[in-house]
Structures are given as C-alpha cells and as structure tokens.
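Peer 1: sequence first, predicted model second:
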Amino acid sequence: MVATPCAVPRLTSGSRLEIAGVAIAIIVAYLYLHRRRVYHLHNGQRLPHPPGPKPAPIIGNLFDIPREKESAAYNKMANDYGDLTYLNVLGKSILVVNNYTTVQELFDKRSANYSDRYQAPMTELMGWSWNFGLMSYGILCISHQHSQQSVGSRWKMHRAMFHRQFQSSTVSVFWPTQLKEAHKLLRRILHNPKDLANHLRFNSAGIIMNVAYGIEIEDKDDHYITVAETALDGMAKAANPGAFLVDIFPILKYVPSWIPGADFQRKAAFWRKSVLEMRDAPFETVTKARKFGILTSSFASNLLADLELRRDLDEVALAKELETIRNCAGLAYAAGTESIASSLSSFILAMMLYPEVQEKARQELDAVVGLERLPDFSDRGTLPYIDAVVKEVFRWNPVAPLGLPHMTTKDDEFKGYHIPAGTLVLGNSW
C-alpha cells in the first residue's frame, strides 16, 4: 500500500496576521497584568497617582498621547488636571509637569531620583545611543568599541569634553564664524526675501558646520544638510513618549522587520543610516583634512589637536577619546542645526506680531551703534533692550518646550501622590 502524504495546512497572509494579532494581544495582556502586580507590591500605602485622563482597560491612555503639537496638547490637559498630569500607556507611567516651581522641586531638589534618562528602544534602534544627552547615568551598557563600560563614567566623559569647548569663557573663539554667517544671511534676505525659510535653514547649518567641523556649506541643498534633516525628523517623531509601541514594550525590538506591525523596525533602519552618516561623515572629513595638513579652528579640530599632543594614552584609551570627540561633535551638529533656525524664526515672528518692540529695538541700535556699521559681539553689553528681547523670545516660544524625558529611578511620593519607579517625567515649558 502506498502511503498518502499528510496534508500540511498552509498559512495565508490573513492567517499570519490573525496569529500575530493574537500573539501580540497575549503579550500585551500579560505585561499589563505583570505591571499591575508590581505597582501594588511597591505602592504599599495605596496612594493615588496624580490626576490625568481616564485610562481605557489594558491599553490605558494610549490614544490620549498627542501625536503633534505635544506641548500645547499637554498644556491643555493641565487646564483640566493641574500642574501634574499622569498617563499610563500599556503599563508605562508618564508624568507631565506643567509648572515651573514643581519642575524645580522634582528636577533640582529631588534630582537624585529624577535625573536619569529613559533608554528608549526606538532611539536606540535609530542609532542614537552615542548621544550623551540620552545616556543613562548609572547602568552598564555594551559599547561597540569596548566590552563593558559604566554609562555614568561614559556620560561624564562626554559632558566634560563638551563643556570644555562650549563654556562661556571659551565660546568667543566662535564669534567670528557666527558674525560671518550672519552677514551672509542678511545678504541672502536682501536679494531674495521670499525664500526666508531656506535662508534661515542654510544659515543655521552654515554656523554649526563651521563651529563643529570647520566645514563650509555649499548651498541650501548640501548633502550634510539633507542628511541631518532626515536624522532629526526621525528623532522628532521618536521623542514623543508612546509614539512607537516598542518604547512601551522593549522586547519588541527583537521582532524582525517582516512581522506584521513591526513597521517601526523599517523606519528605524531608514533613519539609522542618516543618523550615523550625520555623525560620521563630517568627522571623517576633518580627520582626513588634518592628515593633509589642512588645519582649521573648530570644535572637532581643536579637540583632535589636543589629543595629538597626548602621550599618556594607550590604544584603548585613545580609541575612547576619539569616539568621544566624534560623538560630541555630532551632538553639537545635531543640536545646533534645528535650534538656531527655530530661534531665528521665532524672533522674526515676534517682530512681526509686535512692531512696537521692533521699533524700540531699532531705536536702541541706531543710538548705540549708529548707521555706519553693523553691530558685533562687542556691542552686546550696551544693548540691554535688544538683549532682553532675545531672552523673551526664548521664553515666549522655546525651541524644545518638552526637553528630553527624565526618568525616576525609584518610587516616590509627591503632594500625596504615588510616582512609580521608571516613570517618564516631562517638564513642559509651553
């Protein structure tokens, strides 16, 4: 008798989606119940959480997380719930602080518990783990250049290097570059005032590329600019807590990109390419230029020059220093590209909305500087009204009103409320 082959059921694409959906639902339910159990174990006094939107079963406040204009949306929540707004997304706690005094109380007076950074899986997948602004201060991490290094010491190393070049007593070395780019901006606006947005974009990139690397930007579509804009666009989307499911359930970062619902993996891979190119390409340009004897004054070049004089470093220590210079220069580039253009845009908007302020500032400028030359940094101390206007613009329309999320390292009680360990804490300055 001839054996009949067994019929093997074949999964259709619809079946795969159903199975994936069921699996995800089971994982979500398990993690939700697990976090509920942990909450009851740690909140012995059964204190309430701060007020916030009513959570739905299991998913919590998933659909209450704003996807755009986050600062304004959280500020609107503050009108309903007060200075502290608490949300819970699939078991992950998020606290938005909408009052300056409360921000000081938590971030300054209780800084030992509120100063850590959340290691968002999405930003890690996107290649931002080198950004010391996102580094945690205490846990251990695996570095691609050395086996195991304290994140706390790694963060301190980056911060010290960054501060050394950008402290108030040393930044004057970059004033000539800023002045030169400011004059270029004025000429562009004079010749083509309708293209203001691109002029501001070009100006901010020109300043920061010169300051960070000593590189002259060729035009508004320079490859350095477009790469940075792609990388920063991804960061802006990932910065909002809860925007990607992998940030709520970190285990999902191990899910392959072809699994239904894992489109975050494909997006992360796309952004990662730009993030690493943004950091590495200009740094390689500087190191190659130095090998050919082309020396310019810039953040990266100055630090490389100092490093070349060091004779006390072995191969491992030298690699760490080079990595830190590369990372710090990349952060200066990333942070400055968007913030300069945004600040200038806010200033121009303010002058359009408040022409009487513009007129008073012009009168001070004419009286102090005169009509025969343009102002420079030496005039700053004699222009108190203009200095106050600039500071007010920063307050009125901050570039990053939510800043970077902080994270609690242990459970806390504040004003009769329970704030769990691992809570993302956002200071909203909107």
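Peer 2: Received, thanks.

Peer 1: only C-alpha atoms for contact and neighbour calcs from this point on.
Peer 2: OK.

Peer 1: correct me if wrong: Leu344 contacts His199.
Peer 2: No - contact between Leu344 and His199 fails when scored by CA atoms under 8 Å: they sit 10.6 Å apart.

Peer 1: common neighbours of the two, please.
Peer 2: Common contacts of Leu344 and His199 (CA atoms under 8 Å, 6 or more residues apart in numbering): none found.

Peer 1: what about the strands in the stretch 251-400 of the chain?
Peer 2: In the stretch 251-400 of the chain, no strands are defined using DSSP state E, counting those that start in this stretch.

Peer 1: which residues in it form helices?
Peer 2: Remark: helices assigned in the stretch 251-400 of the chain by DSSP state H, counting those that start in this stretch are 263-291, 299-308, 315-353, 355-368, 384-396.

Peer 1: which stretch among the ones you listed comes nearest Ala182?
Peer 2: helix 315-353 (11.1 Å; CA to CA).

Peer 1: what's the angle between the closest one and helix 263-291?
Peer 2: 110 degrees (axes from the mean of the first three to the mean of the last three CA atoms, to 10 degrees).

Peer 1: now for helix 315-353, which elements pack on it?
Peer 2: Using 3 or more CA pairs under 8 Å, 6 or more residues apart in numbering; DSSP states H and E, the elements in contact with helix 315-353 are helix 151-166, helix 196-213, helix 223-238, helix 263-291, helix 299-308, helix 384-396.

Peer 1: below is an additional structure, to be compared with the one above:
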Amino acid sequence: MPMVRPWEGLRELCHKYGDILGMTIMGSPVVVLNSANDISQYLDGHSATTSSRPRSASQELLDLTGLFAFMPYGPEWRLHRRTMWQYFTPTAVTKYIPAIQTSSRITLHKLLEAPDRFEEHFQDSVGATLMKVVYGLDAKYENDESLMTIDKGLESGRESLVPGRFLVDVIPILRFLPPFFPSQKRFSRLREQTARMYDMPYSLHKAAAMRGDMGDCILSDMLSQFTSKPDDNIYDPTVNPVGDRVARGVTAVTFAAGSDTTCAVLKTFVLAMSLNPDVLKRAHAETDAVVGPTRLPDLEDRDALPYVYAMYLETLRWMQVVPLGLAHNTTEDEQFGDYFVPAGTMILANIWACMHDPNTYHEPASFAPERFLRDGKLDPEVRNPNDFVFGFGRRICPGRHYAESDIFLTMAHIIHVFDIRPPVDEDGREVAIEPRMVNGFVSWPEDCRCRITPRTPHAATLIVDEFAQRLNQG
C-alpha cells in the first residue's frame, strides 16, 4: 500500500494491473476501485452488502466506534442516519441559510482586515456556523474554546483513518500493553480529546437551555423526538437514554464531517484562484453582470451564475478533500464481475483517480471550470464531482446539501469583492506555488499562500456595510 499520497500510487498500480486491484493489508483483504463505473456499479449497485465499515484496534482504543460514521451497517447505524438526514434534506437546509450568510459576511470582513490569516478565518467561520446550526451556540470567531476543543478532538479521527498510521492496527495484541507505554499514553490523550469533543458543546448547549437562553437548533429538536411526554426532561439521560446517545453521536459527526472538509475546499479554492487569474476574471464579470455593485450574491442567484457554480464543481474535482473516501466493508461473500469478493473485504474507492481520469476530463491537472459548461449552461453529459466526492450507496454524506450551500455561497461572496493573486517575496516578485496535496485522510493544498485584496474601494465599502447590517440584524 503506497504510504505517501496513496491515491496517486494506487492509480499507477491499477494502470499496471487493472482498474480493480486486490491486495492484503494487515492480514485483511482489500479491493481498490479506480474506475468510476466500477465504483458506481459496486458501491451503489451492491449497497446492501457494501455499506458497512472496517473496524480497527486503533478506533476502539480511541473510542470512535460510537460515532456513526464508523459504525457497522445495521439497526443502530440506520437509527443514527435516519435521525441526521431529516435535518439536512434540501428543504431543511434552507433554515440554515441566514446563519451561513451571517458567517460569510463576517469572514469577508476578517479577510479585509487580516487577509494573510485566511486559513484561520475559514476554520473559525465554518466552525462558528456549525456551532450555531447544530448546538444553537454563538461561538467567537477567534480563539473560541469550544471550537478549539472540537478541532483537537478531530485529531484522533484524522489519525485513525490513515491505513497503517498506528502499529496496533498491524499487531492488534499491542492494544493490551500497560498504560505507561508511550503508545498507550498517546491513545489516552487522543481518547480524552475525543471525549471532550463529544461533551463540551453538548454541556454548553444544555446549560444555555436550562437558563432558558436557547433558541431553535438541531440538538434540542433531535432530543425532543426521543421523549414520549411533553414535560419530560430531554437532557436527562435516565429519562431520555436513546436520545442522549443518538444526539451526541449525530451532532459530533455533523460537526466533524463538516469542519475539516469545508475548510479544505475553501483553501483549494483560493489556491486555484491565485494560480488562474483568467478564471477569476471571468467569474468577476459574471457576478458583476448578475449581482451588480450594491449587494452580495445569494443562493437565489445560483442558477444565474453557471460559471461560478462550475468553479465550485471544478474545485471539488481538482483536489479531492478525501481522495480515497471512507472505506467500505462487505458483509457477504459475493461475485462482482469476474471477481470473488469475500465478506469482510475493505473496499477503497479512489475518488482522486476518477476525478483525474484524462478520458473524462481533458488535461485533468488544469483548473478549468468551463469543462462543466456547454452553451452557457451546465453540461449534464460531464461527470459531476458531486456524485463522487460525497460518498456512495447508503453511506453517501447526509450533509451534502448543506455543504454545497455553504461552500458555494462563501466562494461567490469572495469572488464578488476580492482579487486573489500569488504571494510575493521580499523583493516584490511573485512566488510560484506548486499545487500539491498534503498526505492525509483529509487533504488540502500543501501551500496555498496568496494575496487577497479588495477589487475596488467600493468593494471594500460593500464588505463593511454588509458586515454592519448583518450585526444590526442580530
């Protein structure tokens, strides 16, 4: 198994041996699918038997098995999935648009004041929006303790999802080492961070609710669905044990899944803009024509901004946030084409290979939004990245409609009011940035330095005015 950017190495192996690659990792069978057709036919077409998740010793040591993203396919997973999905249908997502709009305007203002800290601003903005939507809490946009706690809690998930990262997954008996061993101390630290990720925002929400200082949010509504009497204390785990368990798991996964990935997409976007000034110029022209100089774009403008939407699609395609997706696991012996796939086989979908297939995308290393357009409209004949980057079968991401709205709106806002150019050195010469992805389960550009400046003085004024107006509204 290639260890450095394995999605690239696996594609090379498949070029040599075929699109369906079988191997053994840590004594377990693994199948790698590099073809979009194979992925769709197997993970979508055989979803009843390919929707489980592989288990590892590290996930158990880190207490991650309670997160439903890691759960095996079965009744408990279906309960969690059904509970989460109702809050992220296309209709339900419309309720969260005001929170997304507020957060985006705050981000624009922060980019105006401190553009060199754009990565921090993206992280804070995404986290604060999710904190409001999921927990009903108003997080600070800098140095917020709850956001920092959740980010630390995400570390264990990031680590455990990289094959071979922990020796205990290769030699499972190491899980029984005494607690004073360095590896066990590390697991203890990560496990504590995970527990705090579960507990801290939940406790803050509960405290606010007990004070009568809590408005509508996903968590309170979710808890109330699991009680039978209107006067039951929905926050008492002895009264509402199922609700407490499911709500903690679902809200933690919602935050974890949305935080890292959305920030990674936005980092990719600014890098792409700095490297492709002609693309940004064309997007400027489109937003100027459709939106005009007196306001910011909103989601109702999406259909009238096909090039900007194509930029969203190209950002997802160009650098995949999760290049190999979350691994699936088979639950039955079965035949797939000419291949026998035994139960307990890990299935890896090389999403990166599908999105960089030269037979589908001409010059796939180039950032070219126009590849998704024909006669000024989206071309339905071109493979849509949305159909791959959010997962497959019954494990498709339930928050994909929320993610698309958040990312598109933030991108459209930034395009409308900012120029994005390459960084410069001490002598004022532009620095050439090589677009390379970091090696990890969640990936983003290794280097996305750039210069972000207002397009015009009027654009800077619009940012300030929109920011002030949004603060006055709430």
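Peer 2: Sure thing, it's come through. Small disclaimer: the values here were computed from a predicted structure and weren't measured.

Peer 1: can you pull the TM-score for these?
Peer 2: The TM-score (TM-score structural alignment, normalised by the length of structure 1) is 0.75; 349 aligned residues with a CA RMSD of 2.3 Å.

Peer 1: ok, back up a step: from the helices and strands packed on helix 315-353 of structure 1, which stretch is densest packed?
Peer 2: helix 196-213 (a mean of 24; mean count of other CA atoms under 10 Å).

Peer 1: so that one corresponds to what in structure 2?
Peer 2: Helix 196-213 of structure 1 corresponds to residues 118-135 in structure 2, going by TM-score structural alignment.

Peer 1: got the contact list for the matching stretch?
Peer 2: 96, 99-100, 103-104, 106-107, 110-111, 137-142, 147, 201-202, 205, 217-220, 251, 254-255, 258-260, 262-263, 266-267.

Peer 1: let's go with 6 Å and repeat that
Peer 2: With contacts defined as CA atoms under 6 Å, 6 or more residues apart in numbering, stretch 118-135 of structure 2 is touched by 103, 137-139, 141, 205, 217-219, 263.

Peer 1: filter those residues down to the buried ones and hand me the PyMOL line.
Peer 2: Buried members of those can be picked out in PyMOL with the line below, counting by 16 or more other CA atoms under 10 Å:
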select buried, resi 103+137+139+141+205+217+218+219+263
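
Peer 1: which of the contacts of stretch 118-135 of structure 2 sits closest to Ser58 of structure 2?
Peer 2: Cys263 (25.8 Å).

Peer 1: in structure 1, what residue corresponds to the closest one?
Peer 2: So Cys263 of structure 2 corresponds to Ala341, using TM-score structural alignment.

Peer 1: residue contacts, its match?
Peer 2: 200-201, 204.

Peer 1: 8 Å - rerun?
Peer 2: 200-201, 203-204 are the contacts of Ala341 of structure 1 under CA under 8 Å, 6+ apart.

Peer 1: please point out which of these structure 2 shares.
Peer 2: Contacts conserved in structure 2 for the contacts of Ala341 of structure 1, using both residues aligned by TM-score structural alignment, their matches' CA atoms under 8 Å: 200-201, 204.

Peer 1: ok, so of these, who is nearest His163 of structure 1?
Peer 2: Ser204 (20.9 Å).

Peer 1: distance to Met351 of structure 1 added to the helices and strands packed on helix 315-353 of structure 1, as TSV?
Peer 2: Below are those laid out as TSV (distance: least, CA to CA, whole Å):
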stretch	distance to Met351 of structure 1
helix 151-166	29
helix 196-213	15
helix 223-238	27
helix 263-291	33
helix 299-308	33
helix 384-396	10
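
Peer 1: sorry, back to before: the match of Cys263 of structure 2 and Lys410 of structure 1, how far apart?
Peer 2: Note on Ala341 of structure 1: its distance to Lys410 of structure 1, by CA to CA, to the nearest Å, is 38 Å.

Peer 1: go on, Leu307 of structure 1?
Peer 2: Leu307 of structure 1 is 39 Å from Lys410 of structure 1, by CA to CA.

Peer 1: one more: Gly242 of structure 1?
Peer 2: Distance, Gly242 of structure 1 to Lys410 of structure 1, by CA to CA: 21 Å.

Peer 1: picking that back up, which one of the helices and strands packed on helix 315-353 of structure 1 lies nearest to Ala361 of structure 1?
Peer 2: When those are ranked by proximity to Ala361 of structure 1 (CA to CA), helix 384-396 comes first, at 5.7 Å.

Peer 1: Serialize the helices of the stretch 251-400 of structure 1 to a markdown table and add fields for distance to Trp155 of structure 1.
Peer 2: Formatted as a markdown table, these follow (distance: least, CA to CA, whole Å):
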| stretch | distance to Trp155 of structure 1 |
| --- | --- |
| helix 263-291 | 17 |
| helix 299-308 | 17 |
| helix 315-353 | 10 |
| helix 355-368 | 41 |
| helix 384-396 | 27 |
